[in-house]
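J.: Give me a model of this one.
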Amino acid sequence: MAQIARCIIYVSAFLLLASYIEARFLKKNFPKTDPSENVRKFLTGAVQAGGLDSIRNIENVRSKLSQFRQSKRKIAATTSDALLAAKAKNIQKLRQQDDEEPVDTIGDINQGLEQFLYDGDMMLNDAQANQLTQQTRQKRQAYTSATARWPKNAPIPYTIDSSINDTTTVKLIHDAIAFWQNMTCLTFKEDNKTSPRIKFYNGAGCSSYVGRVTSLQEQLISIGDRCGYFGIIAHEIAHSLGIFHHQSRTDRDNYIDIVMANVPAGWEDNMDIQPLSNNYGISYEYGSSLHYAEKSWFHIQSMGNRNMPTFADVQLINKYYTCSSACSKTITCKNNGYQNPANCSKCICPGGFGGDDCSKVADPEYGASNCGGNLTATTSWQTLIGQVGESSTVIYPRQAACHWHVNAPEGKKINIKVNYVRGPCSLGCFYGSTEIKLGNFTLTGVRLCCSSDIASNSQFQTVGNLAVISAHSQLAVEKFSLQYMISS
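T.: Sure thing, here's the model as predicted:
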């Protein structure tokens, strides 16, 4: 494995802290998926959308996926790394002590649909399916087909089917569309006549086509009964705009390890490197909303998120659609922010930063209030206790968040000692976390939410003179206590 990946794994192990988790917040597991019902609902929706042509496409995709997976299974059978497998076992053993909350993942929700969906939740058209066996290696994540992009000079037409009759889900769809419209040069319009158009419907699980599919009048985005979260809906819209999963990048082996022996049958393509897309120079983002969460076949903590697209996710869409040309006059953005193509007088800021030019602490988000702010480190230890969320067993559609900046004089670094983190423990910290950014503020920081985030050393040190601390909560209260001082 490349040195950068070894370094990141080491830093994660070195810096994670003792996390005191209070009690289990969700008393029941999520309902089990009926795979046969998923298949029935999926095929019914496909017939309604495209008739026999849709069925022919599905059969071609299923055949190509089966061939592709057989070839991947043979490769996996000859790939064995005893040391990596041992590391994965140790991590699984460490996880067993976690009082982990149940998480309804897209993989759980989409059971039974593996035969039809690529990489867990992506529907393919015939051309994409045929290319599975004709792959060439390039550094890509966004689909490069000439017709995959939606035109920038006209709104992207979409419609919400009457099968989605829950007002909360309808609002979340509008919110997710507004997010992409407010952060990119793309616009959207409800329109049930122009084609091709996106159709949101209550289908089997959570899924979407990749990019614009000109052969269809309506290309479906399935928002099933258990997909009603802002992060999931924004994730599926990103696929429809032409974006593959983050861990499909051809450079991913420099950043993560995959234990192929632990990958279940039918999931081989989920671990595949995707050659039909472009990374556009975006740094590898572990916390991307398009990255899988850590499971037994990965071993880096805090990958993926179900909260919202990250700064890097948005930047990828803007580069893919060459949105930098949207503004006739340029403005200066701080802390690696960049001009917002949807509002040329303001900047798009990395997580934790706010203000028109990204020079301030971000305001509290999504219902949070009276929290966050600027702190100044001195040569003596000071304590910060922060929290966000409310005492409730309700899983909210979005995460509330509060942000703190810890500052030191230019040329100085900051030491941080974490006393505790309290809140729900979950796969990928899906329900909330305490996040600490030490240097590259454009990427997700170290996220902490489980008791397995324990190491003998709980001390951090910043790269420069700024640390960004964020607390996120989608369930119950996320609370932390830490100390900070100027490094001597």
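J.: switch to C-alpha atoms for all contacts and neighbour counts from now on
T.: Will do.
J.: Residue 353: neighbour count?
T.: 24 (other CA atoms under 10 Å).
J.: That one touches residue 360, doesn't it?
T.: Yes. In this structure, residue 353 is within contact of residue 360 by CA atoms under 8 Å, at 5.7 Å.
J.: okay, now residue 83: neighbour count?
T.: Should you count by other CA under 10 Å, residue 83 turns out to have 9 residues around it.
J.: Which helix or which strand is home to it?
T.: Taking DSSP states H and E as the definition, one finds residue 83 inside helix 82-95.
J.: Quick check: the most centrally placed residue in the chain vs residue 39, distance?
T.: Residue closest to the average C-alpha location in the chain (CA atoms, centre = their mean): residue 289, at 1.0 Å. Using CA to CA, to the nearest Å, residue 289 is found at 26 Å from residue 39.
J.: Also residue 221?
T.: According to CA to CA, residue 221 and residue 39 sit 16 Å apart.
J.: what about the two, which has more around it?
T.: Counted by other CA under 10 Å, residue 221 and residue 39 do not tie: residue 221 has more neighbours, with 26 against 20.
J.: to compare against the first, here's another:
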Amino acid sequence: MYRISVLFVLLGLSLTNAYPLHSPVIIFDLSVYGKALFGQPKLAEPYVLRTQPRVASDEEDEHPEESGDYLEGDILVPESSISMRSSPPRVSTTWPNGVVPYEISTTFPQDDVDTIMRAMELIQNKSCILFIPHTTEKNYISITNQYKGCWSAVGRIGDKQEVNLQLPACTKKFGTPVHELLHVLGFPHEQNRNIRDDFVVIVNQNIKADFMKNFKIDEHGQDFGVIYDYGSVMHYSQKAFSINGDPTIVAIKKREPGVEMGQRTNISDSDVARLNRMYCETETSSTPISVET
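T.: Model prediction:
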């Protein structure tokens, strides 16, 4: 699919005409995140080109997006990207026409580039989203590996927008780049949705004190008629930010066999439904739909 986007660029075709707008641009309210959304990413250890892939142990960074020093573990707008503005952005939007220009740092080894591209292809194949190589577009994402952790902003904030995938942890599981790219497209974390209390219990006594803010409900979030999904690639694991190794997120409803909180192997059916209602339908239905995962 991404080869098609390259062809559009080479032929100089208008993406607006070749890939028409499917739905109005949606505005996301970022005020729920407060000042914690903005910060300076910590530098990772200097990247060293490797002759063979490094392998993170099963214990190390099993859920790397949960172990970051950022808001909810992996949500960040670097201060450098807003330094030229009079004030930080309080809103973000969907990407017009569902088109996301991107660049990938040349410091990624080819096997990691392949993982990132597969994540993009998966999203494209399940929706009307189109990732295109960045050329002259003002607004685009820049995928790097120079900082600590896996992180992204939520939605399109404008200008060059960094997405970090530290090696080796953030490309070890295919679903981690998918998770971060869905943040780019406007997805919040599943356990922070405004309907979550009907589906999970947050066990406060098991959460590290400094991380209680990571479970704040997004009261302004939009559901797009998609029911809560324990198996969403955007859901955190049952022991996320645990101080004692006990669960911090407990399901209230019965889960289908095999559905795992915090899975990072694939995009779920509800993720696909939400993505298509955000970007690919001329009208967004308010009627809840149930999907099996």
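J.: Just tell me what the residue nearest to the centre of the first structure corresponds to in the second structure.
T.: With TM-score structural alignment as the criterion, residue 289 of the first structure lines up with residue 233 in the second structure.
J.: Residue 167 of the first structure now?
T.: Using TM-score structural alignment, residue 167 of the first structure lines up with residue 110 in the second structure.
J.: again, but for residue 148 of the first structure
T.: Residue 148 of the first structure maps onto residue 93 in the second structure, by TM-score structural alignment.
J.: Pull the contacting residues for the nearest residue to that match once chain neighbours are set aside.
T.: Spatial nearest neighbour of residue 93 of the second structure, chain neighbours left out: residue 27 (4.4 Å); criterion: CA to CA, 6 or more residues apart in numbering. Applying CA atoms under 8 Å, 6 or more residues apart in numbering to residue 27 of the second structure gives the contacts 91, 92, 93, 94.
J.: Check the gap between the third one and residue 196 of the second structure for me.
T.: According to CA to CA, residue 93 of the second structure and residue 196 of the second structure sit 23 Å apart.
J.: The first structure: matching residues for stretch 121-130 of the second structure?
T.: By TM-score structural alignment, stretch 121-130 of the second structure lines up with residues 178-187 in the first structure.
J.: Off-centre distance for that stretch?
T.: 18 Å (CA atoms, centre = their mean, to the nearest Å).
J.: How about stretch 225-245 of the first structure?
T.: Counting by CA atoms, centre = their mean, stretch 225-245 of the first structure comes out at 9 Å from the chain centroid.
J.: buried set for that stretch?
T.: The neighbour-count check on stretch 225-245 of the first structure (16 or more other CA atoms under 10 Å) flags 226-245 as buried.
J.: What of stretch 118-125 of the second structure?
T.: By neighbour count with 16+ other CA under 10 Å, stretch 118-125 of the second structure contains the buried residues 118, 119, 120, 121, 123, 124.
J.: you'd agree the third one is in a strand?
T.: No. Residue 120 of the second structure sits outside any strand when classified using DSSP: H, G, I helix; E, B strand; the rest coil, being helix.
J.: Does it touch residue 179 like I think?
T.: No. Counting by CA under 8 Å, residue 120 of the second structure stays clear of residue 179, with 10.8 Å between them.
J.: Now residue 175 of the first structure: closest residue in space, sequence neighbours ignored.
T.: residue 230 (7.5 Å).
J.: can you check residue 138 of the second structure too?
T.: residue 159 is the one closest to residue 138 of the second structure (CA to CA, 6+ apart), at 5.5 Å.
J.: correct me, but the one you found touches residue 142?
T.: No. Here residue 159 of the second structure lies out of contact with residue 142, judged by CA under 8 Å, at a distance of 10.1 Å.
J.: circling back: alignment lookup: the residue nearest to residue 175 of the first structure to the second structure.
T.: In the second structure, residue 230 of the first structure lands on residue 174 (TM-score structural alignment).
J.: ok, whatever residue of the first structure lines up with residue 202 of the second structure - contacts?
T.: Mapped onto the first structure by TM-score structural alignment, residue 202 of the second structure lines up with residue 258. The neighbours of residue 258 of the first structure, taking CA under 8 Å, 6+ apart as the test, are 271, 297, 298, 299.
J.: Equivalent analysis for residue 189 of the second structure, please.
T.: By CA under 8 Å, 6+ apart, residue 189 of the second structure lies in contact with 234, 235, 236.
J.: mind listing the strands for the second structure?
T.: All strands of the second structure, identified by DSSP state E, fall at 27-29, 38-39, 77-78, 91-93, 99-104, 130-133, 140-144, 150-151, 160-165, 200-202, 249-251.
J.: So which of the ones you listed has the densest surroundings on average?
T.: Greatest average neighbour count among the strands of the second structure goes to strand 150-151 (a mean of 33), per mean count of other CA atoms under 10 Å.
J.: Just tell me the aligned range of it in the first structure.
T.: Counting by TM-score structural alignment, strand 150-151 of the second structure lines up with residues 206-207 of the first structure.
J.: gap between that stretch and the chain center?
T.: Chain-centre distance of stretch 206-207 of the first structure: 14 Å, with CA atoms, centre = their mean.
J.: Tell me where the longest helix sits in the first structure.
T.: Ranked by residue count and defined by DSSP state H, the top helix of the first structure is helix 35-77.
J.: Good, wrapping up.
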